[in-house]
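**Q** Got a sequence here, can you build the structure:
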Amino acid sequence: MAKVAADALVIAVSKGTDGPVILGAPLSPASIASLNGSMTALGVTGAADQLVRLPGLPETGTKVLVLAGVGTAKNGVVSDEALRRAAGSAARQLSGLNHVLFAFPTTAVAQVAGIAEGAAMGAYQYASLHSNTKGKLSPIAKVTIHSTLAKDPELATALERATIVANAVNATRTLVNEPPSKLYPATFAEAAKDLAKGLPVKVTILDEKRLLKEGYGGIMGVGQGSSRPPRMVKLEYKSDRAVADLALVGKGITFDSGGISIKPGAGMVTMKCDMAGAAAVLNAILAVAALGLPVNMTGWLCIAENMPSGTAIRPSDVLTILGGKTVEVLNTDAEGRLVMADGLVAASQEFPDVIIDVATLTGAQVVALGHRTAGVMGDEGVSAALKAAADRAGELIWPMPLPEELRPSLDSPVADMANIGERMGGMMTAAVFLQEFIGKGKDGETIPWAHLDIAGPAFNEGSAYGYTPKQGTGMAVRTLVAYVEDVVARSH
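**A** Sure, this is the predicted structure:
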C-alpha cells in the first residue's frame, strides 16, 4: 500500500474461534506477524465496537494504527453491515483526528460504499447548545478508503449515493435532537422548506386556518391545546420517467406531553423525538430527489404539539377526521394516530400506488420488539418489501400481524370509532386504527399500505454504538430509500 498522509489507518479485526483475526490489511507480512503475536496481550478481541489504538507503522505513513472490531465472521466472511458498523464505530471514536484512512477487506462496490456511509453516519455530531465547548473533540473531516476496487466505474455513483443517504440520516438526527423550544410546528415546517432548497421538491405548508377550513380535524384537535398551532407539510417530487406513485406519511408531534391524559414526568423527557417519523419521511423524499430516482412521491408531515391547557381536547371529545369519519378520544396521549389519520386520508385522495406511514406511535412497540427493532404492519407485499429493503440497508424491522379481533375493541357508542382499544398488543391495535383511514385506489381496491412503528429505534437513550449516536438515530430513512430503489429495480 502506498503511504498516505493520514492521521490514522484503520484495519479490521474479526472475532475468531481461536482469537482475533486481522482481515485483509494491506500491511507487510512482518507487520501482520508482529500484530498477531501481540493482539491477545493487548486485549484485542475483534468484538464489534472495540477500538484499539497503536503507534503507526513506518510503512503506512500514518501516525496511528487502529484495530477495529467487526465481530464474528461467518465462514470467514464479514457482512456488509458489519463493515458499515465498524467504520461508523471507528469514525465516532476517532473524533479529534482530521483524516482517517480505512483499509477494510472489500470485494464489492457495495462494501466500499457501505464503509463510506458508515463513516459519515458515525462521524455525526449534533451542534449542541453548550456554552462552553472547550475539550469537545471535532468530528473527523476527511475519510479515505483503500480498496482494490478504486478504479471500478460504478464506484463514484455508489459513493455519491452513500453521501446523499448518510446526509439524509444525519439531517433527520439533527431535527430529532433539536429542543422543542426551537423545533415546533411552524419552525419544523420552515426547516422542511429550507432543507428542500435546490432540490426538485415542491413544499406546501398548510397553516391552522387552512387546516380548519379543509377539515383536518385530527391534527387540529391534537394541536388545539398548544399556543403553537399545527401544520401539515406536503412534499411533492415528480419525475418524467416515473415508474410508480408513492406516498409517505410521517408523525410530527414536536413535543408530546400526553395532553390532558398527561404522561408521568419521566415519560416526557424524550418526547421531543415524537416527530422522528415526519423527519424521516422528509429526508427520505429529499434523498430520493437528490438521487433522481424515477418515481413520483408525495410526503405528508403531520405536525402538532400535544399540550394540556384550557383549550386542549378532553377524553370523551369527538373529532371529525378529514373525509368525515368521527373518532371518540378516550385518551389524549394516543394522539399520533389522530394526526396520522388526517395524513393517511389526504394521501389516499391522490390515489398513489402505495402508502407507507412512519411514526413513533406506541410504547407497546418497544415492549414487543425492544429499542433497536421497528415493527412493520399492513399489506403483506408492502411489509415484505420494506423488510427486504431494511435488511439491505442495515436497519432492523420485523413484520407483525393485524389481527381481526382487535378491531371491535375500537368501537365507540358515540362515534365511528375510539382512538384506543385492546391494550395487549397495543402496537397492532394502533395499526388497526390507522388501517381504517386507508382509501381506495382508482381501481376500487384498497390502496396497498404499510405502517412502520419506530418508537424504540428512533431515539437512543443508551450509549452510542456502531454508527448510531446517542439521541436521534435517523431510523427509517435508509429503509425508505432502499425500498424506492427496489420498486424502481422491479419495474425494469
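**Q** Going by C-alpha atoms from here, please, whenever you check contacts or count neighbours.
**A** Will do.
**Q** show me where the stretch 251-400 of the chain has helices.
**A** Assigned helices in the stretch 251-400 of the chain, in chain order: 265-268, 276-291, 336-348, 363-369, 380-393 (criterion: DSSP state H, counting those that start in this stretch).
**Q** Reformat these as a markdown table; add mean neighbour count and distance to K136.
**A** Listed next are those as a markdown table, based on neighbours: other C-alpha atoms under 10 Å; distance: least, C-alpha to C-alpha, whole Å:
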| stretch | mean neighbour count | distance to K136 |
| --- | --- | --- |
| helix 265-268 | 10 | 28 |
| helix 276-291 | 28 | 27 |
| helix 336-348 | 26 | 37 |
| helix 363-369 | 18 | 33 |
| helix 380-393 | 19 | 31 |
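**Q** what's the closest of those to K202?
**A** Checking the helices of the stretch 251-400 of the chain against K202 by C-alpha to C-alpha gives helix 276-291 as the closest, at 10.4 Å.
**Q** For that closest one, what is the distance to the chain centroid?
**A** 9 Å (C-alpha atoms, centre = their mean, to the nearest Å).
**Q** Of all the helices of the stretch 251-400 of the chain, which one comes closest to A312?
**A** helix 336-348 (14.0 Å).
**Q** Mind listing what's buried along stretch 137-146?
**A** P139, I140, V143, I145, H146 (16 or more other C-alpha atoms under 10 Å).
**Q** typo on my end, it should be stretch 7-20
**A** In stretch 7-20, counting by 16+ other C-alpha under 10 Å, buried: D7, A8, L9, V10, I11, A12, V13, S14, K15, G16, P20.
**Q** how many neighbours does the nearest residue to the second one once chain neighbours are set aside have?
**A** Yep, that's A8 we're talking about. What sits nearest to A8 in space, not counting adjacent residues and going by C-alpha to C-alpha, 6 or more residues apart in numbering, is V64, at 4.6 Å. Neighbour count for V64, taken as other C-alpha atoms under 10 Å: 18.
**Q** one more to put side by side:
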Amino acid sequence: MTALTLSTAGAATLRADALVVGVAKSGKTLVVAPGAEAVDKAFDGRLAAVLETLGASGAEGEATKLPAPAGLKAPVVLAVGLGAAPEDGESFGAETLRRAAGTAARTLTGSKKAAFALPIATAEDAGAIAEGALLGAYAYTAYQDGKDAKKPLAEVALLGAKPRDKAHKAAAERSQAIAEEINRARDLINQPPNDLTPAAFAAVAQAAGKEHGLKVQVLDEKALTKGGFGGILGVGNGSVNPPRLVRIAYTHPKAEKTLALVGKGITYDSGGISLKPAGHNETMKCDMSGAAAVFSAVVAASRLGLEVNVTGWLALAENMPSGSATRPGDVLRMYSGKTVEVLNTDAEGRLVLADAITKASEEHPDAIVDVATLTGAMVLALGDRTFGIMANDDDYRTAIHEIAEEVGEQSWPMPLPADLRKTMDSPTADMANMGVRMGGGLVAGLFLQEFVGEGITWAHLDIAGPAFHEGAPYGYTPKGGTGSSVRTLVKLAERTAAGEL
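**A** The predicted structure is shown next:
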C-alpha cells in the first residue's frame, strides 16, 4: 500500500528518488507549472527549454525524465504534461491534476519515494493530486513471484499542501480513504475466479465488517432456497460454487436518510447454457465489478464517517453450464413472486439484481442505486470509458450524472422508453429476461425497474464499458480492474448526507 505524506519541505531540499513537476502548453510555448519554481531555478530558469529539447510538448499523459542538476536532493526530475495552461487566476482542474499525478506514479513504478510538486491552489487540488497518485501507483501482484513483480511507488510526498490546514488535511485523508477502497475493488476484480468464489467474496465482506464495525449478513444457498430467491438460485444452479446474497450495512447515529446500493456479483460468467463464444470468456472474472464497487463504497462511507446510512447488497453467483444449470425456456419464480421466462442464460445479471433490489426495497430506503457490468449493448452505445445511467426519476439521474462528472468518471444519462417494455412480454410467464436486441441496455434497465419497490427513487449504472480496462494503462487507470463508479457512489452518499438529494 502506497504511503501518503503532506510535506512542508521545499522541492529543492526534500530527499526523494524523483521530483514530479508539471508543464503545460501556452500557445506554442512550453511553460513550467506553479509549484516547480525551485526546480526551475535549479535549471537556471531553463527547465522548459531543456524539456522542449528532449521533445516534451506538455500534452496530457506525457512524462519526461531528466537528470536533476546540482542544487536538488532528488537525482531525477519527472515532468508530466498538464495540457493547455489555464487563463490567469484559474486552476488546471481536478481531473487534469488527478490524471497527471497518476501518470507520474505509474512512470515511477519501483521507486521508494517521489515528491510531487504539482500546482496546488486549493484543498481540492491537493486531494486530486493525492488521489491520482495513489490510484496510479496501483499494481496487482498477488500471483506473481516477489522477485519479478513490479513494485508500485512506495511513498508519495505531497509538496505545496498544508498539513496544518484543516481543509488540506481533510482533502488528503478523504482521497487516501477513497483511493484505498478503489484499489480494494480493483484487487477483487483482478482476483482469479477459481479463488474468488461467491463464498470467498462473502468472507472478504465479513472480514471488512469486523475491521470497520459494519453489520454483515450472508444468505447461503439454504437460506436463499428457504427465502425463495429464484433469480439468484437460478443463475447459480449450474456451478459447484453456490451463490450468496450479502448485506453489508454502515449506519450513523445522526443519519436522516438511507441509501441502498446493489451490486451485480457474478464471480465468473461463462454465459451458462447460452455459452459465450470463444474470445469472450477470458475477462469474465470482472463480471462482479458492480458488487466490488458497492462493497468498497460502503467501507469508504464508514471510513469517512458520513452522516447517512449506506447499505450494500452483493448479489453473488457463478454462472456455469452443467446438468443442473438453468436452461433457456425455464421459468424462475423471483423473490418478488413474479415469474420470469429465461430466454438467454447469459442475461443473468438482471436476474440476481432483481432479487437483491426486491430485498433492498423491503427496508424502504430513500433511494436504491444498482451497479452492474450488465450489457454489451451499453459498451456499443457509449464505448469502453463511459457508463450509462438510467433512473425512474429524471432529476435523480441528472444529479448522478453531474456527480460522476465532478469526480472524474465519464457517464451519460440514458432513457427508459416505455415502448420497449412490451418486448419482454412472455406467453408463459409474467415476463421474459430478454426483449429486442436493439436498445438492449435500455431493455435491461426496464427489466430491473419492474422490481423496485413502489415510491422508491432508483437509478441503474451500467458500467460494462469502464469496469475492466484491457488496453495500455493511462493516467491513473491501470490495465485490468478499474474500480469504476466507487467515486460516484461515495460522492452520492456525501451529497445525500448533506441533504442535497
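**Q** Which residue ranges of the stretch 351-500 of structure 2 form strands?
**A** Secondary structure of the stretch 351-500 of structure 2 (DSSP state E, counting those that start in this stretch): strands at 367-372, 387-391, 411-413, 431-432, 457-462, 468-469, 480-481.
**Q** give me the stretch of structure 1 that the third one matches.
**A** When structure 1 is aligned by TM-score structural alignment, the counterpart of strand 411-413 of structure 2 is residues 397-399.
**Q** The matching stretch against structure 2, how far on average?
**A** Compared with structure 2 after fitting, stretch 397-399 of structure 1 has a mean deviation of 0.8 Å; criterion: mean C-alpha distance after the TM-score superposition for structure 1.
**Q** on that earlier part again, could you save the buried residues of stretch 137-146 of structure 1 as JSON lines and add columns showing secondary structure and distance to C302 of structure 1?
**A** Below are these laid out as JSON lines (DSSP: H, G, I helix; E, B strand; the rest coil; distance: C-alpha to C-alpha, whole Å):
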{"residue": "P139", "secondary structure": "coil", "distance to C302 of structure 1": "33"}
{"residue": "I140", "secondary structure": "coil", "distance to C302 of structure 1": "35"}
{"residue": "V143", "secondary structure": "strand", "distance to C302 of structure 1": "37"}
{"residue": "I145", "secondary structure": "strand", "distance to C302 of structure 1": "40"}
{"residue": "H146", "secondary structure": "coil", "distance to C302 of structure 1": "44"}
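**Q** Out of the residues you listed, which comes closest to S227 of structure 1?
**A** So of the buried residues of stretch 137-146 of structure 1, ranked by how close each gets to S227 of structure 1 (C-alpha to C-alpha), first place is P139, at 37.6 Å.
**Q** Just tell me what that closest one corresponds to in structure 2.
**A** That one, P139 of structure 1, aligns with P152 by TM-score structural alignment.
**Q** repeat for L155 of structure 1
**A** With TM-score structural alignment as the criterion, L155 of structure 1 matches H168.
**Q** Look up the closest residue to that match, ignoring the ones flanking it.
**A** A123 (4.5 Å).
**Q** So what's the residue count around the one you found?
**A** When neighbours are defined as other C-alpha under 10 Å, A123 of structure 2 has 18 of them.
**Q** and it, what pairs with it in structure 1?
**A** Under TM-score structural alignment, A123 of structure 2 pairs with V109 in structure 1.
**Q** isn't its match right up against L155?
**A** Yes: the pair V109 of structure 1 and L155 qualifies as a contact (C-alpha atoms under 8 Å) at a distance of 5.9 Å.
**Q** what would the buried residues of stretch 137-146 of structure 1 look like in TSV with distance to A278 of structure 1?
**A** Shown next, in TSV, are these (distance: C-alpha to C-alpha, whole Å):
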residue	distance to A278 of structure 1
P139	27
I140	29
V143	31
I145	33
H146	37
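**Q** okay, the strands of the stretch 351-500 of structure 2 in CSV with distance to A292 of structure 2 next?
**A** Shown next, in CSV, are these (distance: least, C-alpha to C-alpha, whole Å):
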stretch, distance to A292 of structure 2
strand 367-372, 9
strand 387-391, 16
strand 411-413, 19
strand 431-432, 28
strand 457-462, 14
strand 468-469, 12
strand 480-481, 10
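**Q** Mind putting these into TSV with distance to K491 of structure 2 and mean neighbour count?
**A** Below are the strands of the stretch 351-500 of structure 2 laid out as TSV (distance: least, C-alpha to C-alpha, whole Å; neighbours: other C-alpha atoms under 10 Å):
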stretch	distance to K491 of structure 2	mean neighbour count
strand 367-372	13	26
strand 387-391	15	26
strand 411-413	14	20
strand 431-432	35	22
strand 457-462	15	25
strand 468-469	21	23
strand 480-481	20	24
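**Q** Tell me if the match of L155 of structure 1 really is in a strand.
**A** No: counting by DSSP: H, G, I helix; E, B strand; the rest coil, H168 of structure 2 is not found in a strand; it is helix.
**Q** surely it meets A128?
**A** No: in this structure H168 of structure 2 lies outside contact range of A128 using C-alpha under 8 Å: 10.9 Å.
**Q** Show me which of the two is the more surrounded one.
**A** More crowded of H168 of structure 2 and A128, by other C-alpha under 10 Å: A128, with 27 against 22.
**Q** give the contact list for that one.
**A** A128 of structure 2 sits next to A94, E95, L97, R98, S175 when contact means C-alpha atoms under 8 Å, 6 or more residues apart in numbering.
**Q** can you pick the most crowded of these?
**A** Most surrounded of those: other C-alpha under 10 Å gives L97, at 30 neighbours.
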